[in-house]
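# Just the structure for this:
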Amino acid sequence: MSADVSLIAGCEEGLRIPGLTLNHDWIGKAEEGQLLEHVDGGRWRNDLKRRVQHYGFRYDYRARFVSPADYLGPLPGWLADLAGHLVDNGLFSKVPDQVIVNEYLTGQGISAHIDCVPCFGDTIAILSLGCPVVMTFQCAASGARCEMVLPACSLLGLSGSARYDWLHGIPARKSDTINDMKTQRLRRVSLTFRSIIIGA
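Predicted structure coming up:
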């Protein structure tokens, strides 16, 4: 795994989002395939329009709440290894204890949002598997916007202003424009790592 993480410039000239990082090759293609096998061997939930899996703690989307009763057990080994690497690479100060797996099929997205502030810690990390996708960012205060391509095997990090001041989302559509080319969306799976704040 490469530890090379760089700050990404936004789409508006001179716009930079403090705390936003993207590592294009955080894992290799072989490991990507192994992770997808683990994901596909897990139990899917259908709480949302897209399929999800919860590990460590269940997150209540409606109540926007996490309690000790939502504890599901320690992360399985394949996720615990990744969580440990996040600490080794300096993205987290301690091992994250919650992971949500999201599956996005053609046409599916996620509304622009800021991850629950009282529920989760200072850093969010999102590992992308499968099809690349365009993620949008919007400043809650100024309305400034930008877009970024999240390639397969990349790791997105959100901390500081990127974590607390900017909404991130994926528009629900069947294609994206990537490198000036219309690109059909196929299946994408994301692994979102977070640290739980109990009693939020």
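
# okay, CA-based contacts and neighbour counts for the rest of this
Will do.

# okay but S6 is in contact with T21, surely?
Yes: under the contact definition of Cα atoms under 8 Å, S6 touches T21, with a separation of 5.6 Å.

# Neighbour count: these two, which is higher?
More neighbours sit around T21 than around the other of S6 and T21, counting by other Cα atoms under 10 Å; the figures are 21 against 12.

# if I look at that one, how far off is M148?
11 Å (Cα to Cα, to the nearest Å).

# Show me the helices in the chain, by range?
With DSSP state H, the ranges of helices along the chain come out as 29-40, 77-88, 160-164.

# Just name the most buried of those.
Of all the helices of the chain, helix 160-164 carries the top mean neighbour count, a mean of 18, counting by mean count of other Cα atoms under 10 Å.

# What distance do you get for the residue nearest the centre of the chain to A63?
With distances taken as Cα atoms, centre = their mean, the chain has I126 as the residue nearest its mean C-alpha position (2.6 Å). According to Cα to Cα, I126 stands 23 Å off from A63.

# wait, T21 sits on G10?
No: at 11.2 Å, T21 and G10 do not qualify as touching, with contact defined as Cα under 8 Å.

# need the strands for the protein, in chain order.
If you assign secondary structure with DSSP state E, the strands in the chain sit at 6-9, 16-23, 52-55, 98-104, 110-113, 124-130, 133-139, 145-150, 155-158, 166-170, 175-178, 181-184, 188-194.

# Kindly state which of these is positioned closest to K29.
Of all those, strand 124-130 sits nearest to K29, with 9.2 Å by Cα to Cα.

# That closest one packs against which elements?
helix 29-40, strand 155-158, strand 188-194 (3 or more Cα pairs under 8 Å, 6 or more residues apart in numbering; DSSP states H and E).

# is it possible to export those to CSV including distance to D165?
Written out in CSV, the entries for the helices and strands packed on strand 124-130 read as follows (distance: least, Cα to Cα, whole Å):
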stretch, distance to D165
helix 29-40, 31
strand 155-158, 10
strand 188-194, 17
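
# here's the other one to compare against:
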Amino acid sequence: MSSPSSSSSSNHVSEFVVPPHLVSKYYSTNPKVNTITGLYVFPNYLSQEEASNIMNNILDANEWCSGEICRRQQHYGYLYYHTRHHLPNLQPKKQEVSSLKSMDFDSFWSELFWEKMIKRDGLFNCDTSYHVWKENVESNHGNEHDENAKRAEPQCLVNEYMGNQGIASHVDNVNAFGDVIVGISLLNPVYMTFRKDKLETKILLPPNSCYVLTGESRFEWRHGITHMKQIYVPREYLVSEEEAITNSSDVEDEAEGKMFIREDNYRRISLTFRFIKIDGTKKVVGTEPKEEGAW
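Have a look, this model is predicted:
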């Protein structure tokens, strides 16, 4: 496991601070919800070279898990995928009893997660679970197996969405996951839905973008991925003309942007980085998954 940084990102802060070299901006489909408190989106967080390296040398070079839910996944770090449907392989009583493969976190995500997200950008500075992990590492509690100590581990969940596949609106389990959720969106654009009470909007996630859920957006808004077939991308959020055409299965020109059509071969990859609060995970021994657990 990587060591904590001695940089300014090691300071525990109560609110998220946008790094000075990054600019958060996003396109909302509802003019009445131009901003969501605690939500940050960084377009072009990854260069095209970085994104291609992740796709070719990490994701498509490793084995994909399929069969548990309706889309393919990869798991890095502590194996735990929260659903409300009690899937034993995804919520195992013991890590070693699951038939699913969980790959070593540090072997694949040291550069993106530890060097970029943690040390350079401090994206998890306001996450209590990150500081639990950090304090355990500094005090070597992680090696002492102290049953009374709070425990936290980083996790990367990779989801592959084909065609117009989406995911139902939800709030990531507050007992199992930390205060900050960080996502990377690759290959093709998509809209993430946000719902709170009677308010609803869709937020554009362009390719190579990074989104951060903190505070109100993390705990009070439900988020999901829309099933809509057409994805309109304003011109300012497009990648270069060549990359936009290459990454899309079918693109229609529009005066102020482009309309992407989610045909069957439309592929989008999401990376979700979280700190797991291990003592808060619901572990399942042998319950049969329900049909609706496919999402």
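
# Could you tell me the TM-score of the two chains?
For this chain pair, the superposition-based TM-score is 0.87 by TM-score structural alignment, normalised by the length of the first structure; 197 aligned residues with a Cα RMSD of 2.4 Å.

# quick one on the thing from earlier: can I get the helices of the first structure in TSV with distance to I110 of the first structure?
Supplementary listing: these in TSV, determined by distance: least, Cα to Cα, whole Å:
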stretch	distance to I110 of the first structure
helix 29-40	19
helix 77-88	23
helix 160-164	16
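
# right, so of the ones you listed, which gets closest to D115 of the first structure?
Evaluated with Cα to Cα, the helices of the first structure place helix 160-164 nearest to D115 of the first structure, the distance being 7.7 Å.

# Please name the residues that touch the counterpart of I278 of the second structure in the first structure.
In the superposition onto the first structure, I278 of the second structure corresponds to I198 when matched by TM-score structural alignment. Under the criterion of Cα atoms under 8 Å, 6 or more residues apart in numbering, the contact partners of I198 of the first structure comprise V66, S67, P68, C119.

# which of the residues you listed does the second structure keep?
With contacts defined as both residues aligned by TM-score structural alignment, their matches' Cα atoms under 8 Å, C119 are the ones among these whose aligned partners also touch in the second structure.

# which of the contacts of I198 of the first structure has the most neighbours?
Of all the contacts of I198 of the first structure, V66 has the most neighbours under the rule other Cα under 10 Å, reaching 22 neighbours.

# is it true that that residue touches A200?
Yes: look at V66 of the first structure against A200 with Cα under 8 Å: they come within range, at 6.0 Å.

# Could you name every residue contacting both of the two?
Counting by Cα under 8 Å, 6+ apart, the contacts common to V66 of the first structure and A200 are C119.

# Could you say whether E242 of the second structure sits in a helix, a strand or coil?
The three-state label given to E242 of the second structure by DSSP: H, G, I helix; E, B strand; the rest coil is helix.

# what does it align to in the first structure?
Alignment note: E242 of the second structure maps to a gap in the first structure; criterion TM-score structural alignment.

# Count the residues that sit near E242 of the second structure.
Taking other Cα under 10 Å as the criterion, the count of residues near E242 of the second structure is 8.

# how far away is it from V251 of the second structure?
Distance, E242 of the second structure to V251 of the second structure, using Cα to Cα: 12 Å.

# what do you get for V174 of the second structure?
Noted for V174 of the second structure: a distance of 39 Å to V251 of the second structure, by Cα to Cα.

# Who has more neighbours out of the two?
Neighbour totals were compared for V174 of the second structure and V251, and V251 leads with 18 against 14 (other Cα under 10 Å).

# ok, the more buried one - contacts?
Taking Cα under 8 Å, 6+ apart as the definition of contact, the neighbours of V251 of the second structure are I245, K258, M259, F260, I261.

# Tell me if I'm right that I110 of the first structure and S190 touch.
No: with contacts counted by Cα under 8 Å, I110 of the first structure stays clear of S190, the gap being 11.7 Å.

# So which of the two has more stuff around it?
Of the pair I110 of the first structure and S190, S190 is the one with more neighbours under other Cα under 10 Å, namely 22 against 15.

# That one against S128, yeah?
Yes: checked against Cα under 8 Å, the pair S190 of the first structure and S128 is within contact range at 4.7 Å.

# got the contact list for the residue lying closest to K258 of the second structure once chain neighbours are set aside?
Closest residue in space to K258 of the second structure, ignoring its immediate chain neighbours: V233 at 5.4 Å, by Cα to Cα, 6 or more residues apart in numbering. With contacts defined as Cα under 8 Å, 6+ apart, the neighbours of V233 of the second structure are P189, L204, P206, G257, K258, M259, F260.

# which position in the first structure aligns with the second one?
With TM-score structural alignment as the criterion, the equivalent of L204 of the second structure in the first structure is V149.

# Thanks a lot, catch you later.
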